[in-house]
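> What shape does this take:
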Amino acid sequence: MASSLPLITLCPSLLPSRSPPLSLRRLLHRRNQWLGRGRRINASHEGLEALYDDGYRNAGSLHDYLQAVGDLLEFDQGPLRWFCPVDGGPPIKNAPLLLFLPGVDGNGLGLFMHHKALGRIFEVRCMHIPVYDRTPFKGLVKFVEDVVRFENSISQDKPIYLVGHSLGGCLALAVAAHNPDIDLILVLSNPATSFNRSQLQPLLPILRGLSSQLDIFVFYLLSINIDNQVKMALDSIGDGSHPLQTLYKLSRNHSSPLPRILVYIFSVMGDDLMEFLAEITGYSTQEAFSWKLKLLKFASYYANSHLHAVTAEVLVLASCLDRLLPSRDEAKRLLTLLLNCKVRYFEDHGHCLLLENDIHLSTIIKCTELYRRSRKHDRISDYLPPSMMELEAASKSSRDLYRSTSPVMFSTMQEGKIVRGLSGVPNDGPVLLVGNHMLMGLDMIPLCTEFLREKEIVLRGLAHHLLFQEKIESSSQEYDFFDFVSIFGAVPVSDKYFYRLLSEKAFVLLYPGGSREALHRKGEKYKLFWPVQPGFVRMAAQFGATIVPFAVVGEDDIGELLMDYDDMMSIPFVKDRIKDFNENKNIRNDDRNQDIFVPFVCPKLPGRFYYLFGKPIITSGKELLKDRQTASALYLHVKSEVERIISYLLKKREEDIYRGIIPRTLYQVTWGSDHQVPTFEP
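The predicted structure follows:
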């Protein structure tokens, strides 16, 4: 049923009056969701809550995608148009516009898996090119430009996002080249700028001579990631087997990524398979197939000839198993040619990257810090909290650390009672958490994720600026530590960010010992290296923030420091490498004189991490602001509290019979891995 597809046509002022309506227009009119001429969807709330539902856990499958395409194609007539997926609900306030530019199929459903996630943080519009439309490439560019220029004229302070797949990537680059004065951000998924070097080029003369149904079949097989099974399909065509027989064999292969979609196709479509594939790929006739190839060829040529004029921010998403285009090599080429380009590689994915279940585009945009609602990215006002799926992904990536250290967290109630969990930490900000760093900062990940799980609170850490050095290229599609830093809200340590976070009533995580504490020498574990000036106390008092001193122990239970900074600096070539690294990264030493380096640590049979949050300290404000002596006294009190908590935890952990990994493992085998492992009584 067409009414199952949650779409509405958008910007009727850009559509001729003869354009047929989508059936969902009537359905959504009853929901009062219809848009007037040129009007936008209104935001329903100020922002996103922590652990919001981004929709990726129930994003659907290729089965659902094919159903949606079938629904859409029932009304595939008329000229070019935009439609708006509304299954994600209204976006947050002041959300920027995102235009999706489709691949050669033209149906505009390439963001099908991302509608809800992107719909929460963008106003999403998708371009639809009907199967029988023959608008040339320059006409497609003008169609997109009309919207871009109109939207920029009414909202010049916000960027416009162009997400383009394959052919759509060429469109996005052309529009950006024509409009260097408009603030555009491009996200290109396997752009077709490499079409002249496509693996399909040797096959094109052959495909032109085949029947229309057979070339549809070959092209469709190549457009999805089935690894060496593509070769199997082509071999079967060469030896005279009917392609449907090969497709059926693939559907019986349980190790193949295709069974679910193929079983659906055969059970529902039957003999109409070729007709259906023709519709969803846009090649219903030999003429249509030839037209699309010519369109791709010209689009690639046009985009490449205008790359020098592209000044917009560009993020290239490259599939390393793309069977249609040499996307990995093309990403490297674009990285060198474009002025402001970042690249992410995806090792185990095919051409239709955005239709694969484990690709989360909204998270990728967050991790690369491309999301903004103004001319310049603002780490405070543009920050989006982690979703539930992102917390689960971070937990998955840090699962080994969790399993090996089984972190235990205690907090202190206002009356002084110590309890397990975080109930003693205030629920309302501003709150300043001040504590000690363990070796290499391993304490941060369990701390931030546990606050999200138990209290749904994001800890905004003040971190070393090295963690924010721009990454222009990454092979990671999962979380790495730098992504963790971005997703979970850390900002470079500075008075400016400290001030703004407290003014926003945030929960701020501060390690006064900084990198000197995290990269300490031998014999310095659990020693504090705090500055002399009580700056954070006075800042907290200015906003009436609650200060919560805390400490963590356990680094000596997971590793032994074999080579520290002094040892490494005694080796000439290692010393030179450390100095060069710090000079190249513009790392400025503070008064504690610490170069950044990676210590050599010998792992131990893991023990356990123990955290304790002390009694909250209410800052009265006026006295501390005016009286420097009072501020210094409170600063020393906070520091002594952290030292006291360290001593307390080191002593009490001796009473924990589950401190070692072996008794913890036996307990979890007996009671289940989800059962909380006991610890000492506080």
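
> hey, let's count contacts and neighbours off CA atoms from now on
OK.

> So which residues of the stretch 401-550 of the chain form strands?
Using DSSP state E, counting those that start in this stretch, the strands assigned to the stretch 401-550 of the chain run over residues 408-412, 418-420, 431-434, 459-463, 473-474, 491-492, 507-510, 546-553.

> Reformat those as a markdown table; add mean neighbour count.
Shown next, in a markdown table, are the strands of the stretch 401-550 of the chain (neighbours: other C-alpha atoms under 10 Å):
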| stretch | mean neighbour count |
| --- | --- |
| strand 408-412 | 21 |
| strand 418-420 | 18 |
| strand 431-434 | 26 |
| strand 459-463 | 22 |
| strand 473-474 | 15 |
| strand 491-492 | 19 |
| strand 507-510 | 23 |
| strand 546-553 | 25 |
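
> nearest to Leu99, of those?
In terms of C-alpha to C-alpha, the element of the strands of the stretch 401-550 of the chain nearest to Leu99 is strand 473-474, at 24.2 Å.

> What is the closest one packed up against?
strand 341-346 (3 or more C-alpha pairs under 8 Å, 6 or more residues apart in numbering; DSSP states H and E).

> Please state the offset of the one helix or strand Gly139 maps to from the chain centre?
Assigned by DSSP states H and E, Gly139 belongs to helix 137-154. Between the centre of helix 137-154 and the centre of its chain there are 28 Å (C-alpha atoms, centre = their mean, to the nearest Å).

> Could you also give me the structure for this next sequence, so I can compare it with the first?
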Amino acid sequence: MKEKQKNPYALELEKTERELRSSRKSLEDYFEQSKILITKSNGGGPPQWFSPLEGGSRLDNSPLLLFLPGIDGTGLGLSTQHNSLGKIFNIWCLQIPVKDRTSFLGLVKFIEKTVRSESYQFPSRPIYLVGESLGACLALAVAACNPDVDLVLVLANPAKSFEKSWLMPLIPLLEVLPIQHQLTIPYMLSLMTGDSLRMAMDNALKGFPLEQTIGGLSQDLVARSSYLNVLANILPRETFLWKLQMLKTASAYANSRLHAVKCQTLVLSSGKDQLLPSEEEGHRLYLELLKCENRKFNDSGHFLFLEHDFDLVSVIKGARFYRRGKYLDYISDYIPPTPPEFKKLYESNRLFMLATSPVMLSSFEDGKIVRGLAGVPSEGPVLFVGYHMLLGHDVVPLISNFLLERNILIRGLAHPMLFIRKKKDGMLPPLSQFDAVRTMGAVPVSGSNFFKLMSSKAHALLYPGGMREACHRKGELYKLFWPEQSEFVRMAARFGAKIVPFGVVGADDFGELVFDYDDQMKIPFLRDYIKKVSEEVVSLRTEANGEVGKQEPHFLGTIPKFPGRFYYYFGKPIETEGRKQELRDRGKAHELYLQVKSEVENCIAFLKERRESDPYRNILTRIAYQAAHGFDAEVPKFDL
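Predicted coordinates:
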């Protein structure tokens, strides 16, 4: 039997996994490089910028990223992130030598001089200030003093709440009791290196070889003794006391100037920060700053950037904070997920994928139906138009299978509530819950974004029924709720896009809707709740007639079932190339619109009929098959 050929994306995923397994320990690099820096400069000299050697070829017009260090001052706090950051940023790191005694305001002026110079040379590009603890206070101070410069702040565990830290009362003790410093250094080291046993268990769960996991644990334990000497050289008693006094000044200054910070800010808060109340401070900054987003890392400690499983680029991308111009462009500024990013997202949905065991069918242009996605056009622009299943459960398997089988990234046109809210501390789930959706390429549905997707020859995904379809009522299963007037035909024809109608069924095998919108609107307090929630989001189709205009956000009550299968059928592609002039006529465009809608309904009807002959529709039969053939074995489908 001929071996199934893997697509380039799957091969790249395997290659990346091998590289991760053979990579060096991140803390080893940090301490080794710190030792070299201190030796070369003998701990002296003024503050200076350096650019790390790591990193690949950058994107065109990559913005400048200035890293502002924490209490260590080495500028190496991003060392584990250099390779990935270097592909999309021009990185400069601030080094504050051990013997340097530049004041906090002196450092602010030093950074400010660089910021203004770079802004003058490249006025159309933003400048990123990435700071941790002390560095975060420096970034806030620079932003407050330079409201006319286009800055983006990324702040990890800001020391703005230093007065609440256990380090604050340590200052007078250090001034009179030097022995306290000898107790502090090992404690600081334990915070930096983390729990070695927990890391070893994480590696074992990720499938790393046992001998490598045990060897790494032993190496970590041995290495800690050598780390102590390096850390003592980075923070000798006099320097440590100076930095603590600077933190006190930095905290007070940042708090007094916070009202002047108007730039985009992303706060990263660790849930297990033992130095600062970072989680509480992160929420406070989120509410106080005008353009602020907050991301929480419940299991992380103070030295977030040095943690082995933290990826700053993924966080920035998911929070939609990466841009190369004055304003964010969801199309040109988008960076596709790397294989490790996709693997992480896929693994988080693995149980759902196993439970639903998606069946993918597609049609070639001659009408031939095949298993898999071979019938879908490879070259864009392509517009997928289909039915939105209950609560949008259809999206994850669809996008995942296209990437795994065809190496095609589907860019979904999604509701704006996944990207922006009118109220920060409202009733809706936090925006961080949708970071994965944005990482995988979703954009807010709008005419301009649709235009850009088609002009960039993307594979785009559109659900004309939107929220009304995904949050349908009882008795409306597999019913389309499309606008009366055509919305997408003429735009697709303008760029000669192929329209692929598709249907999906399986929601009725996964859960039963028992408490819908109509039921909730009969209960006064729930009706008021829905109205308040609706005020927090950008409304769509407010002038549309009929049911499609009723898209108020609400939660549905469903009863889970033993999971059946999800079935997808991508119908015969509809060609619009050469029909641009013809489809400018509203009547002709509406005819094609109704044709697409009819094809979607036909796809749904086809799947509902054929799934009845699937012997593996029930999850119990699929489990039995995989128990006999291996849980990675592909479960058979019905005959075509």
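
> Now the TM-score, please.
Remark: TM-score between the superposed chains equals 0.88 [TM-score structural alignment, normalised by the length of the second structure]; 605 aligned residues with a C-alpha RMSD of 3.0 Å.

> Name the SS class of the aligned partner of Glu512 of the second structure in the first structure, please.
Mapped onto the first structure by TM-score structural alignment, Glu512 of the second structure lines up with Glu560. Of the three states, Glu560 of the first structure takes strand under DSSP: H, G, I helix; E, B strand; the rest coil.

> ok so, going back, can you redo the strands of the stretch 401-550 of the first structure as a markdown table, where the extra columns are distance to Lys396 of the first structure?
Below are these laid out as a markdown table (distance: least, C-alpha to C-alpha, whole Å):
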| stretch | distance to Lys396 of the first structure |
| --- | --- |
| strand 408-412 | 18 |
| strand 418-420 | 24 |
| strand 431-434 | 26 |
| strand 459-463 | 19 |
| strand 473-474 | 19 |
| strand 491-492 | 23 |
| strand 507-510 | 23 |
| strand 546-553 | 22 |
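
> Among those, which comes closest to Ser362 of the first structure?
The nearest among those, by C-alpha to C-alpha, is strand 473-474 at 16.6 Å.

> ok, and what's touching that closest one?
Residues outside strand 473-474 of the first structure that contact it (C-alpha atoms under 8 Å, 6 or more residues apart in numbering) are 342-345.

> likewise stretch 501-508 of the first structure?
By C-alpha under 8 Å, 6+ apart, stretch 501-508 of the first structure touches 380, 428-433, 457-462, 498, 540, 543, 545.

> And Val115 of the second structure, what's its match in the first structure?
Match for Val115 of the second structure (TM-score structural alignment): Val148.

> helix/strand/coil for the equivalent of Cys126 of the first structure over in the second structure?
Matched to the second structure by TM-score structural alignment, Cys126 of the first structure sits across from Cys93. Look at Cys93 of the second structure: counting by three-state DSSP, its state is strand.

> Spatially nearest residue to Cys93 of the second structure (excluding sequence neighbours)?
Counting by C-alpha to C-alpha, 6 or more residues apart in numbering, the nearest residue to Cys93 of the second structure once its immediate chain neighbours are dropped is Phe67, at 4.6 Å.

> Just confirm the one you found contacts Gln95, I think it does.
No - taking C-alpha atoms under 8 Å as the definition, Phe67 of the second structure is not a contact partner of Gln95, at 9.2 Å.

> the more surrounded of the two?
Between Phe67 of the second structure and Gln95, counted using other C-alpha atoms under 10 Å, Phe67 has the larger neighbour count: 27 against 22.

> Doesn't that one lie inside a strand?
Yes - judged by three-state DSSP, Phe67 of the second structure forms part of a strand.

> Would you mind finding the match for it in the first structure?
Checking TM-score structural alignment: Phe67 of the second structure goes with Phe100.

> Distance check, its match against Lys522 of the first structure.
55 Å (C-alpha to C-alpha, to the nearest Å).

> Please apply the same query to Pro257 of the first structure.
51 Å.

> was I right about His302 of the second structure contacting Leu191?
Yes - because the distance of 7.0 Å satisfies C-alpha under 8 Å, His302 of the second structure is recorded as touching Leu191.

> what do those two both touch?
With C-alpha under 8 Å, 6+ apart, His302 of the second structure and Leu191 have common neighbours Gln274.

> Okay, buried residues for the helix holding Gly139 of the first structure please.
Residues of helix 137-154 of the first structure classed as buried: 137-138, 140-141, 143-145, 147-148, 151-152 (neighbour count, 16 or more other C-alpha atoms under 10 Å).

> Can you name the element that comes right after the longest helix along the first structure?
Looking across the first structure with DSSP state H, the single longest helix is helix 628-652. Counting by DSSP H and E, the element after helix 628-652 of the first structure in chain order, helix or strand, is helix 661-671.

> ok, average deviation of that following helix from the second structure?
Following the fit onto the second structure, the mean deviation recorded for helix 661-671 of the first structure is 1.6 Å by mean C-alpha distance after the TM-score superposition for the first structure.

> Identify the residue range in the second structure corresponding to that helix.
The aligned range for helix 661-671 of the first structure is 619-629, by TM-score structural alignment.

> Distance from the chain centre to that stretch, please.
Put simply, stretch 619-629 of the second structure sits 34 Å off its chain's centre (C-alpha atoms, centre = their mean).
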